[in-house]
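K.L.:
Here is my input; please provide its structure:
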Amino acid sequence: MNVFNPAEPTLSVTEPRSFAHVDIWVFDLDNTLYPHSSRVWPQIDERITLYIADMFGLDGISAKALQKFFYHKYGTTLRALIEEHGIDPHHFLDFAHDIDHTDLELDLSLSTAIESLPGRKLILTNGSRKHAENVAKKLGILDHFEDVFDIAAANFVPKPERRAYEIFLEKHGVDPARAAMFEDLAKNLIVPRELGMMTTLVVPKTVDPFREAFEQDAVQTPHIDYITNDLAIFLKRCLRTDP
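P.N.:
Predicted coordinates:
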């Protein structure tokens, strides 16, 4: 596993595994395709807290504590609310993703890098299709993707559960041996690697104060092939045949 630093131009992406066989590129959305300076995720997090506060009649601090309890127990707050309270997931997603996209900027470097990748490109997210499309459109990358596989398409089974990936692979006819997955959460790369996908962990360039420390760690484990803090530059390196 290699840790990628854009300041180190001699780093080869051909070791320990090459991307030469990859023609299916799978990307998570939140905190993977945009930097935390875009203030997308903090807004969603606040909306989820507000949803819980309204639902249970709690103050903000108590609602946040319950939200984090649900997140750690179930992987996502939505899964907890479906399992324990039978909520309408579509209503929850519409509420959580009703955010301001002002700070989300066009990313020409990322757009060029994704467009240049050979083969198919797909978004695999625990969020909604509408949210993914809104964000990708603002970034200027939406037209480069074949499709968005959202939480509804996964029957509301979230990553990192194996079934979510299996549904995705089956629906889109993806051969994992020819695919690469890019994610900001290390735990969400365990199953993709077990299935045979190349895996890259995308970490923030600077500490994100709105996320927990473990969510930002450059975790070095066997299920992660690469770690990068600059996705656009890393993708361009993936296309190079020389170190």
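K.L.:
going forward, measure contacts and count neighbours with C-alpha atoms only.
P.N.:
Will do.
K.L.:
Could you measure from the residue positioned nearest the centre of the chain over to E84?
P.N.:
Most central residue of the chain, judged by C-alpha distance to the mean C-alpha position with CA atoms, centre = their mean, is D28 at 2.7 Å. Distance check for D28 against E84: by CA to CA, to the nearest Å, it reads 26 Å.
K.L.:
run this one through as well so I can compare:
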Amino acid sequence: MRSLDAFCDVDTWIFDLDNTLYPEHINLFAQVDVRMRDFVQRLTGSGPDEAHRLQKDYYRRYGTTLRGLMLEHGVSPEEFLKYVHDIDHSAVQPDPELGDAIDRLPGRKFIMTNGTVSHAEKVANRLGITGHFEDIFDIVAADHLPKPHAETYDRFLTLNSIDPTKAAMFEDLPRNLTVPHDLGMRTVLIVPRGTREVFRESWELEGSADPHIEFIADGLAEFLGEILAEIGRPE
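P.N.:
Below you'll find the predicted structure:
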């Protein structure tokens, strides 16, 4: 693991959304997961178990279930995204500590998600952090090509004129940090210890100990506080 002084020259802060900006124990994505399974079941006419297997297979192989459905079944992304993100966001509660920490970070801040702007805005509004971000780069802006595809990071960086060597990326999936690390970003994996075995499939955490993961944090707000103290921006 690198020293926190690696963040001293960072001027752009990039955050994944689901299970990164809000605590994983909320398990908000479980609602999306159920609706994805139901969508696959209706599309294929399969039983719930087979639909779940297909959904997870596409997610693992293509980066998102949507990408697999588009390539294998010609599914309309708009129809899928509207259906799976029609969920109850009330489990997400305001997080003043997180909002304060993000606000005090020097430079620009972005959300980069494989979800939609609409979903991200609802989560950010519930957290009370919406006004801290310059933009939300979603799966539509990525032309439905999800992280961890290198082309998507290139598109995001070019669109926003970001120097990756002066950027930091916060994620909950190790594989989504491989390209950022190769581009020169500081990479932070957010995975609370108490939830790793509860909400994760084993393959999702493959690579957690690899060199492309420079920092691992249990909680985002607390870790940002440590960064702020290191770079001379304490409360």
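K.L.:
Any idea what the TM-score comes out to?
P.N.:
Overlay of the two chains. TM-score (TM-score structural alignment, normalised by the length of the second structure): 0.93; 231 aligned residues with a CA RMSD of 1.6 Å.
K.L.:
Give the aligned equivalent of the residue nearest to the centre of the first structure in the second structure.
P.N.:
Residue mapping for D28 of the first structure onto the second structure gives D16, with TM-score structural alignment as the criterion.
K.L.:
So that match versus R200 of the second structure, what's the distance?
P.N.:
Taking CA to CA, one finds D16 of the second structure at 17 Å from R200 of the second structure.
K.L.:
How about H73 of the second structure?
P.N.:
Distance of H73 of the second structure to R200 of the second structure, given as CA to CA: 27 Å.
K.L.:
swap in D38 of the second structure?
P.N.:
In terms of CA to CA, D38 of the second structure sits 20 Å off from R200 of the second structure.
K.L.:
Compare these two (neighbour count), which wins?
P.N.:
Applying other CA atoms under 10 Å to D38 of the second structure and R200 shows that D38 carries more neighbours, namely 20 against 13.
K.L.:
give me the stretch of the second structure that stretch 144-155 of the first structure matches.
P.N.:
Counting by TM-score structural alignment, stretch 144-155 of the first structure corresponds to 132-143 in the second structure.
K.L.:
Pretty sure R240 of the first structure sits in a strand.
P.N.:
No: residue assignment for R240 of the first structure, taken from DSSP: H, G, I helix; E, B strand; the rest coil, gives coil, which places it outside any strand.
K.L.:
Can you tell me what it aligns to in the second structure?
P.N.:
By TM-score structural alignment, R240 of the first structure lines up with A229.
K.L.:
again with L58 of the first structure
P.N.:
Under TM-score structural alignment, L58 of the first structure pairs with S46 in the second structure.
K.L.:
so who does its match touch?
P.N.:
V40 (CA atoms under 8 Å, 6 or more residues apart in numbering).
K.L.:
Just want to check the distance between it and Y59 of the second structure.
P.N.:
If you measure S46 of the second structure against Y59 of the second structure using CA to CA, the figure is 18 Å.
K.L.:
and if you look at G107 of the second structure?
P.N.:
G107 of the second structure sits at a distance of 33 Å from Y59 of the second structure (criterion: CA to CA).
K.L.:
Comparing these two, which shows the higher neighbour count?
P.N.:
A direct count of neighbours by other CA under 10 Å for G107 of the second structure and Y59 places Y59 higher, at 16 against 11.
K.L.:
Hmm, that one is touching G68, no?
P.N.:
Yes: if you go by CA atoms under 8 Å, Y59 of the second structure and G68 touch, sitting 7.1 Å apart.
K.L.:
Would you state the helices of the second structure in chain order?
P.N.:
With DSSP state H as the definition, the second structure shows helices at residue ranges 29-44, 48-62, 65-73, 77-84, 96-104, 117-127, 150-159, 178-183, 196-199, 220-230.
K.L.:
what's the fourth one aligned against in the first structure?
P.N.:
Here helix 77-84 of the second structure aligns to the first structure at residues 89-96, judged by TM-score structural alignment.
K.L.:
Now the matching stretch on the second structure. Mean distance?
P.N.:
Compared with the second structure after the fit, stretch 89-96 of the first structure shows a mean deviation of 0.8 Å (mean CA distance after the TM-score superposition for the first structure).
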